[in-house]
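# compute the structure for the input listed below.
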Amino acid sequence: MPRARDRPLVAGPRAAGRRAFEAIPAAAQLAVAATASYAFAHFVLGHQVPLLAITVCLSSLGFVRDARPKRVLETAIGLSVGVALAEVLLVLAGRGVWQILVAVFATLLLARLLNAAPPVAVAATAQSAIVLLIQLPAGGSWARSIDGFVGGAVALLATALVPRDPRRAARRDADRVFAGLRRGFDDTARALRTADRRTASVALAELRDLQPLLTDWTTTVDSAVAIARVSPFLRPRLEELLAQRRLVAGVDLAIRSMRTIARRAEALVTDGAPRPELAELVQAVGSATALLGRSLREPAALEPARQDLLLIARRLDPRLVTPDASLTASMVTVLVRPVVVDLAIAAGVPADEVRAELPRLT
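You can find the predicted model right below:
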């Protein structure tokens, strides 16, 4: 059986089409913002070719997952300062080879001082080089600096007034995480049921491979929450997004615990003895987790997921699940307890309530 990381998610053309479709909201935002930057600099300020208004705007927004206003602001400031620094050098020292050297070096250091992201420093330096290379515009020495600040300001306004739809992207990311997590549950249960060490290894690989998907989901949700706080169009969805942030945190903890369970299962099944009771327990948690994932698109599934998790919590006593098992096998039931607690809290069950359902281990 191939490891999870060896399985292509989708074929090439299908992946390309999906990428293009998912990029539509970001492309629309970038197109509107760039056009608005140009229109303001050209028609209101009278700048004939406001190139930097467009480039700074596009670079500030970025074609990236993280569209938080704070990141946009930091990037816009870094780019605009790079443009202004080049303008100062141009006024003081003129145009030439050594001026390019000084501008690139100084802009890189200043951008890194203002923003820790290396891509921002490189983008700011590119804007600085453009200022030194293109001819002085009709608007005067500082027209390009003004265009840069216009582009940054429009990018920030676009974040609030022309927001991307973060909920759709967050749901897509969540679907991928829950699909991978369900495979991890299913394969761990199958390994315990059939005493197949190879299947347990596959389950562990699948759970490990969820980390980049989980990082994407976390970034998307954090970005969505930040945008909803400043956007009048998305503010009504803030509570929903905060609930999804709580879900991300719980699922993250559950995945970490499931890796431990998969490792324990991999070691446990080496004796060749099937353990159907443990398999049933892991499968039950997987089914409740699948319901929790469905609740993002079908809110009615949330309450059944909560009830299932609480019912499972009441059974999590090794003496009930595997009364005649060894201590090593009994530990699987103990390890399932934090998974159920984290998922129940992620589903909105108060922590004290779900912990009160757990049998005492004495």
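# could you use CA atoms for every contact and neighbour count after this?
Will do.
# find the nearest non-adjacent residue to A155, please.
Nearest residue to A155 in three dimensions, chain neighbours excluded: C57, at 5.2 Å (CA to CA, 6 or more residues apart in numbering).
# quickly find the element holding that neighbour.
helix 51-61 (DSSP states H and E).
# helices or strands up against that helix?
For helix 51-61, the packing partners by 3 or more CA pairs under 8 Å, 6 or more residues apart in numbering; DSSP states H and E come out as helix 24-39, helix 69-93, helix 118-133, helix 143-161.
# check which helices and strands the last one sits against.
It stands for helix 143-161. Partner elements for helix 143-161 (3+ CA pairs under 8 Å, 6+ apart): helix 24-39, helix 51-61, helix 69-93, helix 210-230.
# and this one, so I can compare the two:
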Amino acid sequence: MTPSAAPRLTGRARAGLLAGARRVRGGIALAVQAGVGAGIAWFIAHDVIGRPQPFFAPIAAVITLASSVGQRARRTAELVLGVAIGIGIGDALILLIGTGPWQIGLVVLLAILVATAVGGGTPLVVQSASSAVLVATLTSSTGLPWTRFFDALVGGGVGLVVMTVLLPLNPLTVVKRAADPALRAFADGLHHVATALRARDRDEVDAALVELRAAETSFAAFSAAVTAARENVAFAPARWRTRGALAQYVDGAMQATHALRNARVLVRRVSTGLGDEEKMPDVLATAITLLGDSVDLMRQEWAKAAEPLAARQRALSAVSEAAKAYDDGVGFSGGVVVAQIRSAATDLLRATGVDFAEAPRLVRRAAGWRDRARTTRRPGRRPPAPGHA
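Coordinates of the predicted model:
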């Protein structure tokens, strides 16, 4: 091992440990919920109701609580329906054809087909198959079919009570934790593009595009967290006080996603323009940097529950800077880049709470198209199209 390799390995190990610690810290609340829910579900089904082996109750409670990406009520319904399908098919077939490897395979096959036929999602399909397997392998010790279905109802109900009344997660914390990496990746990708454009390095532009495509996954998690938070606030009275602080994330998540998609179009056109050796003025790189700054400022201001005034101003500055590109002269790709900067800025303004109709007006004013059209028009030549906001 070279002397320089040891510090790198140490740094990676430390970073891995810190990342693991952050993941553990983020999962503690859900782990506590699941542990408490499973224990309560078993206690009610076994000690209160008197079921001898109510293993479906804690399973149902854990699955309900593990559905932390929103739509828990729907997932609980799918869970119970899946249990019903699996138990019904398993009991019927095992009664007719007995037990064994091929019987288990047939039971699972039919359970999945039925769950799919009724339009079930992944939770319903998985639970149908797993319930069928449990029935097929443990049928001699589980009692009557309706008792297993009742266990699932108990567990699902306990899970819902735990997540809404006893130990509701803080939806604001969940959303912040999901939004931060998404917005960081977005801002970093734009800054990467700007640096590559200044250097006229097409390979780095393409690398930045890969980063922004990967950010789509983080944004999907962000949107899912917003859905979960909205549901959590609606059903958990203890979290009603967080509604105001959540509004920025809830209202802005979709528009931020639109801005990301417009930015990806922007980056593809930058790559094309460099590949065609088209003139790309430095003001475009400056404008893209300002756009990245706007995303990062929005992240910071959202985290502080502050009015994102700085983010709005930086987005409008990006539009103003991009408009200067027409003074320096741009080709087709450069014109598309300007238009996409305007589109992304409009989305960011809407994400920060600007009225849907007001945002494009602010963008047009920042671009100064009316004055620019009068001062730059030449005889026999139409001004370049600014694109849509």
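# and V285 of the first structure, which of the helices and strands packed on helix 51-61 of the first structure is closest to it?
With CA to CA as the measure, helix 24-39 is the member of those nearest V285 of the first structure (35.7 Å).
# so how much does the closest one differ from the second structure once superposed?
In the superposition against the second structure, helix 24-39 of the first structure averages 1.0 Å from its aligned positions (mean CA distance after the TM-score superposition for the first structure).
# cool, and stretch 216-225 of the first structure?
For stretch 216-225 of the first structure, the mean deviation from the second structure after alignment is 1.3 Å (mean CA distance after the TM-score superposition for the first structure).
# still on that earlier bit, surely the residue nearest to A155 of the first structure and S37 touch.
Yes: in this structure, C57 of the first structure is within contact of S37 by CA atoms under 8 Å, at 7.1 Å.
# identify the contacts common to those two.
Taking CA atoms under 8 Å, 6 or more residues apart in numbering as the criterion, C57 of the first structure and S37 both touch 150-151, 154.
# buried ones only from the residues you listed, please, as a ChimeraX command.
In ChimeraX, this line selects whichever of the shared contacts of C57 and S37 of the first structure come out buried by 16 or more other CA atoms under 10 Å:
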select :150,151,154
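# which one of the shared contacts of C57 and S37 of the first structure is nearest I255 of the first structure?
Distance to I255 of the first structure, by CA to CA, is smallest for V154 among these, at 40.2 Å.
# how close does that closest one get to S80 of the first structure?
From V154 of the first structure across to S80 of the first structure, the span is 12 Å (CA to CA, to the nearest Å).
# the more surrounded of C57 and S37 of the first structure?
Each of C57 of the first structure and S37 has its neighbours counted (other CA atoms under 10 Å); C57 has more, 34 against 28.
# alignment lookup: the more buried one to the second structure.
Using TM-score structural alignment, the equivalent of C57 of the first structure in the second structure is A61.
# my read: that match touches G159, true?
Yes: contact criterion CA under 8 Å: A61 of the second structure and G159 qualify, at 4.5 Å.
# overlap in contacts of these two?
Counting by CA under 8 Å, 6+ apart, the contacts common to A61 of the second structure and G159 are 34, 37.
# re earlier: check contacts around the match of C57 of the first structure.
34, 37-38, 41, 155-160.
# filter these down to the buried ones and hand me the PyMOL line.
Per 16+ other CA under 10 Å, the buried members of the contacts of A61 of the second structure correspond to this PyMOL selection:
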select buried, resi 34+37+38+41+155+156+157+158+159+160
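# and the two most separated of the contacts of A61 of the second structure?
Pairwise distances across the contacts of A61 of the second structure peak at 13.0 Å for A34 and G157 (criterion: CA to CA).
# in contact with the most centrally placed residue in the second structure: list those residues for me.
Centroid check for the second structure by CA atoms, centre = their mean gives A221 as the closest residue, at 2.0 Å. By CA under 8 Å, 6+ apart, the contact list for A221 of the second structure reads 69, 178.
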